[in-house]
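Asker: predicted model and sequence below, questions to follow.
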Amino acid sequence: MTPSTSGTAPARAALTGSAAPCWVNLMTRDLESAQKFYGPVMGWSFRPGRLGDDFSVARRGDVPVAGIGAVATAFRVAVAWTPYFAVRDADVAASRIRERSGTVAVGPLTLGKGRGALAADRDGAGFGIWERTAPTTSPPAPDGHAHAWLRLRTRSAFDAAIFYGEVLDWASGKPGACEVSYAKDEVIVQCGGRQLARISSGAVEAAPDPLVRPHWQVNFPVDDVTLAVERAREHGGSLVEELSQPEGREATLLDPDGGLFTVTDVHRASDA
């Protein structure tokens, strides 16, 4: 569940409370199966996590890019990729979530080098919060790129922006806070001068299609979308949706355990 070994640049923001996206984590049922799938599909290698045999850290070269934890069954949650947001105080953030009709499913718990919680917003989109209590020493992503960027597909982008703004202090004017702007009916979230997330309206809470229900979509940049799709199919995954737009191509995939994720040749949220 934890981004305690996060190596992305925004992870350092936890020490200043900027509430930037700081990590992505897959909660799955079987760690070995997940590694056998994501290794060849994404070109990742894996190292054991610091929290026990059920955890590992995915790496691209020497840089940590994501966490995997075989805890979906223990936590009684669905298999899913989940983004985490850096906060100054996990207990305060958890209280804000509950006060605004969100749900805190797990935590806050002390894990590794920080404290985290797994939550859902008012429309049911799952996310995590992370209070890091020790600095990271891992290298950041190359300038202008991110290991993953995010899009929240929700019922109302405006309402969601208010919820996350109040929980995470977006657009608060506080030092280091993420800024929010509006463009083409979307909410754009910029942190430290980098555009890291978009929020789009139109999701339907009761929709049987998981792509239509409110959810945080985790987008992993790849050099070749077609190759990633082919490898996913070869290793037991399936293609859910493929889109081609002027900005680039993306494919939403389902891993063998039911985890949805997106691969894209758009390497920055600002380009999407």
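Answerer: That came in fine, so what should we check first? Numbering: from 1, shown residues only.
Asker: C-alpha only now, for contacts and for neighbours.
Answerer: Noted.
Asker: helices of the stretch 1-150 of the chain, residue ranges please.
Answerer: 31-42, 72-75, 90-99 (DSSP state H, counting those that start in this stretch).
Asker: give me the contacts around the longest one.
Answerer: Identification of contacts with helix 31-42 by Cα atoms under 8 Å, 6 or more residues apart in numbering yields 28, 44-46, 54-56, 68-70, 222, 228-229, 231-232, 235-237, 255-257.
Asker: same check on the shortest one?
Answerer: Contact with helix 72-75 is made by 27, 28, 29, 78, 79, 106, as judged by Cα under 8 Å, 6+ apart.
Asker: quick one: which two of those are the most distant?
Answerer: 29 and 106 (16.7 Å; Cα to Cα).
Asker: more crowded one of those two?
Answerer: Using other Cα atoms under 10 Å as the criterion, residue 29 and residue 106 rank with residue 29 on top: 21 against 15.
Asker: here's the one I want to compare it with:
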Amino acid sequence: MPSPDITPGAPCWIDLMTSDTDKARQFYGELFGWDFQAGDQEKYGGYITATKNGKSVAGMMLKDESQAGMPDAWSTYLRSDDAAATAAAVTEHGGQVFMPPMDVPEQGVMAIFGDATGAAIGVWQPREMTGYELVAEPGTPAWHELHTKDYPTAVKFYEDVFGWDTDVMSDTPEFRYTTLGAGDAAKAGIMDASAYLPAEVPSNWQIYFAVEDADASIEKAVGLGAQVIDGPDDTPFGRLATLADPTGAMFKIVADTGQGSADPTASGDTTGA
């Protein structure tokens, strides 16, 4: 689905902080069919934009010395019309400012926060760069999901800080899940992960990439140096698997099996997903 209509508070961009941009480019280029363009080093710090069929889908950046002890990781960014106001709201509602709003010349304003449950979440206030241009097609982002150890606190945080209009998809002891938007309009999800996230693993956002064939994609990824962390599993929402790229950054893949949508809320509308 090209040119998603991204509303404030919805996911609008993803990027990878990696210890090896050359290895990342080779891996994701082969796996998802991405092309890459590096930005000006002085102006943008060599930030790399990934494109699919000429449309921007993701970014990647080499970790600096201050991030050397942190694992390689993908990040989700939510759209904000005022990053400074969002930073104030994050603090007011129990979150943390990991990186205060920073101007990216001509492109927009970015910031990194910790939500009230400890999960890192990015914010993007757009100017020229409005966000990704292609979603929910093979090799592009399909869904964004927060796995949280404090489910009620997380839901309230995103409602209060980002204005999420939430919908409870499931509320049983086995499966608690709330979405941003309802049904066909759902754009992201919050899952109660308190029963399965290890003590040493903080609450975290996870990104799903759409693929045509989960098993073929897994085989290709492993051949390129990835590891299978979980799955593949058939679900009502598609065939899912969790992988780690060659430097350890985790991501998920989802293939529509015809039993439902390719996103984990069975949403047919991937606008902003």
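Answerer: Okay, I see it. Keep in mind that what you see is a predicted model, and the values were worked out from it rather than measured.
Asker: returning to what we had before: now the contacts of helix 31-42 of the first structure: which count as buried?
Answerer: Buried positions within those, assessed by neighbour count (16 or more other Cα atoms under 10 Å), are 28, 44-46, 54-56, 68-70, 222, 228-229, 231-232, 235, 237, 255-257.
Asker: and residue 192 of the first structure, which of the helices of the stretch 1-150 of the first structure is closest to it?
Answerer: Once these are compared by Cα to Cα, helix 90-99 is nearest, at 20.4 Å.
Asker: which part of the second structure matches that closest one?
Answerer: Residues 83-92 of the second structure are matched to helix 90-99 of the first structure when aligned by TM-score structural alignment.
Asker: post-alignment, that stretch versus the first structure, mean distance?
Answerer: Following the fit onto the first structure, the mean deviation recorded for stretch 83-92 of the second structure is 1.2 Å by mean Cα distance after the TM-score superposition for the first structure.
Asker: can you pull the buried residues of that stretch?
Answerer: For stretch 83-92 of the second structure, the neighbour count (16+ other Cα under 10 Å) marks 83, 84, 86, 87, 89, 90, 91 as buried.
Asker: okay, among those residues, which ones form the most distant pair?
Answerer: Among the buried residues of stretch 83-92 of the second structure, 83 and 91 lie farthest apart (Cα to Cα), at 12.5 Å.
Asker: among the contacts of helix 31-42 of the first structure, which lie within strands?
Answerer: Among those, the members falling in strands (DSSP state E) are 45, 46, 55, 56, 68, 69.
Asker: need these in a markdown table (columns: distance to residue 264 of the first structure).
Answerer: Below are those laid out as a markdown table (distance: Cα to Cα, whole Å):
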| residue | distance to residue 264 of the first structure |
| --- | --- |
| 45 | 20 |
| 46 | 22 |
| 55 | 26 |
| 56 | 24 |
| 68 | 20 |
| 69 | 24 |
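Asker: picking that back up, how far does the match of helix 90-99 of the first structure sit from the chain's center?
Answerer: 20 Å (Cα atoms, centre = their mean, to the nearest Å).
Asker: which residues sit against it?
Answerer: The contact list for stretch 83-92 of the second structure (Cα under 8 Å, 6+ apart) reads 80, 96-97, 100-101, 109-111, 113, 115, 123-125, 160-162.
Asker: just the buried members of these?
Answerer: Those of the contacts of stretch 83-92 of the second structure that meet the buried threshold are 80, 96-97, 101, 109-111, 113, 115, 123-125, 161-162, by 16+ other Cα under 10 Å.
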